[in-house]
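# sequence isn't available, so here's the structure alone:
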């Protein structure tokens, strides 16, 4: 993909409206805990069939009347066709949906520009500081919780951010005292998306080293890493969406492979796909679900 010839004509990109999705061996009724298979065939904007793979697709189904949803897996056959598999987790009805998260041509362009050392600049939006979801509401008074928000340090794509509050995540980790029993949630994602992948990879390495030091001096601390989430737009009109999400997920898993037994990884990608999350900042409903999932893990260990 990185050696693809540069294509400036967007009509050659895969088109969601021109592409098709059909059931494979369709049935009138499907069995609970069974699977549904779909075939996806991609066409470009001039309805020409795509003859190679590499486009990033997502697949999900949901029943809004029951509040039920599940994400599927997609297999790329490298010829413009894809097979999707969904597991049936509830009884009733469901609507199956698929989306093109990113075209092959767009990904190739992004990689070429970033390898040249360019930074992809979104349209800026003024910001006088940082906001955090916990600021939207109060925590229950019976919980002895004292939240602390520590911005993760540069890169930070704010126009007028409070730079005195910005310090790298690994610095915050190194300042936690010995014997701490805190719950530490680490999340790095959207602010890194306009920078080359090696920037994110290097930052995760420093965080992993700081985590190892912290676990030695505070063995009862709970360390949680929140993985990337799916979104399609950004309040600053950044068009990258969740493009790097799956790649960031792979980087985090590889970097922390030796700490799987000590660090909790909060994988929320499918949750946001099935919740049809659109903005870089998840909805209040998704935030509540993530918090319940978080405390479900930390309270069981």
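Perfect, I can see it now. Source: prediction; values computed, not measured.

# C-alpha only now, for contacts and for neighbours.
Noted.

# can you point out the buried residues in the helix or strand hosting residue 207?
Per DSSP states H and E: residue 207 is located in helix 197-217. Neighbour counts over helix 197-217 (16 or more other C-alpha atoms under 10 Å) mark 197, 200-201, 203-205, 207-208, 210-212, 214-215 as buried.

# show me what that helix is packed against.
helix 169-174, helix 245-255 (3 or more C-alpha pairs under 8 Å, 6 or more residues apart in numbering; DSSP states H and E).

# how far does the next helix or strand after the longest one sit from the chain's center?
In other words, helix 245-255. Next helix or strand after helix 245-255 toward the C-terminus (DSSP H and E): strand 263-266. Distance, stretch centre to chain centre, for strand 263-266: 14 Å (C-alpha atoms, centre = their mean, to the nearest Å).

# contact partners of strand 263-266?
When contacts are defined by C-alpha atoms under 8 Å, 6 or more residues apart in numbering, strand 263-266 is touched by residues 222-227, 294, 297.

# out of those residues, who's nearest residue 23?
residue 227 (31.3 Å; C-alpha to C-alpha).

# before we move on, the earlier item: could I get the helices and strands packed on helix 197-217 as CSV with distance to residue 148 and mean neighbour count?
Listed next are the helices and strands packed on helix 197-217 as CSV, based on distance: least, C-alpha to C-alpha, whole Å; neighbours: other C-alpha atoms under 10 Å:
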stretch, distance to residue 148, mean neighbour count
helix 169-174, 11, 17
helix 245-255, 23, 16
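
# this is the other structure I want to compare:
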């Protein structure tokens, strides 16, 4: 068995990588130190070097479908002639984008993913470096032995990303939320949004106070007898989708650019070892490792024989260990339907009983509590605040996360999971940033009054396009926002890098399948229960 890679002396900082020849030096260092653990500094390489919003807003929308990156003609090639690699060795590939007429593209900004796939369900994610000239570098590591294939996917084109920024800046949202006003038999539905910008010239209800201090505005109802104070619900049952394209070709450019497409070109290699068939982390996870969850380079783990092998540190995933960890505790889960899936997995695995109303169907949109009395374990799931696209629901359902966190009492030993992602994708990224800023502030105060609380934030996951407006392309942007807003909490909060795991799983749906939910939940509980799992306990 190959032991965990040892730590490099000193952090691998972005500043080093920006120096002349620094990328070559970085890659050669990884290749020479096959047993180097990727516990770098906080400022390690980003997943994707993105083009700024300012530049994308100035771009001219293209009407030429043939100019989009082609998954058929784009190429991924090895940086050397090697076909055989040692276990743990760094593997780098060059990725070159071509259009439908085999013309090379000379701009960056596309959202790509790269992964290494092997036999027996083996897979891992790599990092992408954008050179802003139509070429990219894929950085991977050989984590298991045998035959492997390197696969590249186009997740979103630069053209589609530019159009998204331009359209949501024009309309402010790509799917409307509506406000429902009701009093006795009176009812009226109007548009709502966390800004006044889309409502130029309209009379508005400022419902920010009712939304716990987060901006929220609705067009004032015109029905006689209905007032702003009669706001009762938010709804997506009566909405108009934006953007509305007048040109069919322009719409195709926008939509095709957001469809996940796999390169026809692939790289094949073989990994050998005389010491074991996989890399393995030999250290036990502890709260000290929270710091490294924010900076660890890909892959943060890998799948082998249908099992997730964490690369940073190890933790058990069996039910007995989880029951021991969760005894005499509360687990508070805040987020969307993907967090609800995790709640459901724990509920089923631990045979828990609903305290609140039993779920009617899988799409349950209300606050839920469950318990296991024999171990004194309580668990709750709360939908995050607006924007929330849960058909039609009472305004009290969409309670902002920071409000609930502020209610956790001093001295608590609760475990807290936070996730803001899919429902915010219809809006400009500043909306999720505003929410996360308040969440980070509340978490800071929580850890001051209850230092034994364990907090984890669930990062975005990669997935393909399943409908007109939502896709995993916002992932790298949201990662940057989360890391920025939580920059003072790296050593106190665990960051759950589900981007790596979902790229390795090749997820297509925003809702992971049962296997994906199981592995995501186990990663979360693995970090949340580090002290309980530690051998000294």
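On my side now, so go ahead. Quick caveat, the model's predicted, so the values are computed rather than measured.

# distance to residue 22 of the first structure added to the buried residues of helix 197-217 of the first structure, as a markdown table?
As requested, the buried residues of helix 197-217 of the first structure are arranged in a markdown table below (distance: C-alpha to C-alpha, whole Å):
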| residue | distance to residue 22 of the first structure |
| --- | --- |
| 197 | 35 |
| 200 | 38 |
| 201 | 38 |
| 203 | 42 |
| 204 | 40 |
| 205 | 43 |
| 207 | 44 |
| 208 | 44 |
| 210 | 49 |
| 211 | 47 |
| 212 | 48 |
| 214 | 51 |
| 215 | 50 |
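
# about what we covered before: which bit of the second structure covers the following helix or strand past the helix holding residue 207 of the first structure?
For helix 197-217 of the first structure, the following helix or strand on the C-terminal side (DSSP H and E) is strand 222-226. Using TM-score structural alignment, the residues of the second structure aligned to strand 222-226 of the first structure are 454-458.

# now that stretch, how far from the centre of its chain.
Distance, centroid of stretch 454-458 of the second structure to centroid of chain: 13 Å (C-alpha atoms, centre = their mean).

# all strands of the first structure, in order?
With strands called from DSSP state E, the first structure shows them at 14-23, 35-44, 56-63, 68-71, 73-76, 81-87, 95-102, 183-186, 222-226, 263-266.

# with distance to residue 250 of the first structure and mean neighbour count added, can I get these in JSON lines?
Shown next, in JSON lines, are the strands of the first structure (distance: least, C-alpha to C-alpha, whole Å; neighbours: other C-alpha under 10 Å):
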{"stretch": "strand 14-23", "distance to residue 250 of the first structure": "25", "mean neighbour count": "17"}
{"stretch": "strand 35-44", "distance to residue 250 of the first structure": "25", "mean neighbour count": "20"}
{"stretch": "strand 56-63", "distance to residue 250 of the first structure": "15", "mean neighbour count": "20"}
{"stretch": "strand 68-71", "distance to residue 250 of the first structure": "18", "mean neighbour count": "21"}
{"stretch": "strand 73-76", "distance to residue 250 of the first structure": "16", "mean neighbour count": "16"}
{"stretch": "strand 81-87", "distance to residue 250 of the first structure": "21", "mean neighbour count": "20"}
{"stretch": "strand 95-102", "distance to residue 250 of the first structure": "17", "mean neighbour count": "16"}
{"stretch": "strand 183-186", "distance to residue 250 of the first structure": "16", "mean neighbour count": "16"}
{"stretch": "strand 222-226", "distance to residue 250 of the first structure": "13", "mean neighbour count": "19"}
{"stretch": "strand 263-266", "distance to residue 250 of the first structure": "12", "mean neighbour count": "18"}
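
# residue 169 of the first structure: which of those is closest?
Taking these one by one with C-alpha to C-alpha, strand 183-186 is closest: 7.8 Å.

# what's the closest one packed up against?
Using 3+ C-alpha pairs under 8 Å, 6+ apart, strand 183-186 of the first structure sits against strand 222-226.

# which helices and strands sit right next to the strand it packs on?
By 3+ C-alpha pairs under 8 Å, 6+ apart, strand 222-226 of the first structure packs against strand 183-186, strand 263-266.

# indicate which one of these is closest to residue 96 of the first structure.
With C-alpha to C-alpha as the measure, strand 263-266 is the member of those nearest residue 96 of the first structure (25.4 Å).

# the closest one maps to which residues in the second structure?
Under TM-score structural alignment, the match for strand 263-266 of the first structure is residues 493-496.

# how many other residues sit next to the closest residue to residue 423 of the second structure other than its chain neighbours?
Closest residue in space to residue 423 of the second structure, ignoring its immediate chain neighbours: residue 388 at 5.7 Å, by C-alpha to C-alpha, 6 or more residues apart in numbering. Neighbours of residue 388 of the second structure under the rule other C-alpha atoms under 10 Å: 23.

# tell me the residue in the second structure aligned with residue 52 of the first structure.
Residue 52 of the first structure maps onto residue 107 in the second structure, by TM-score structural alignment.
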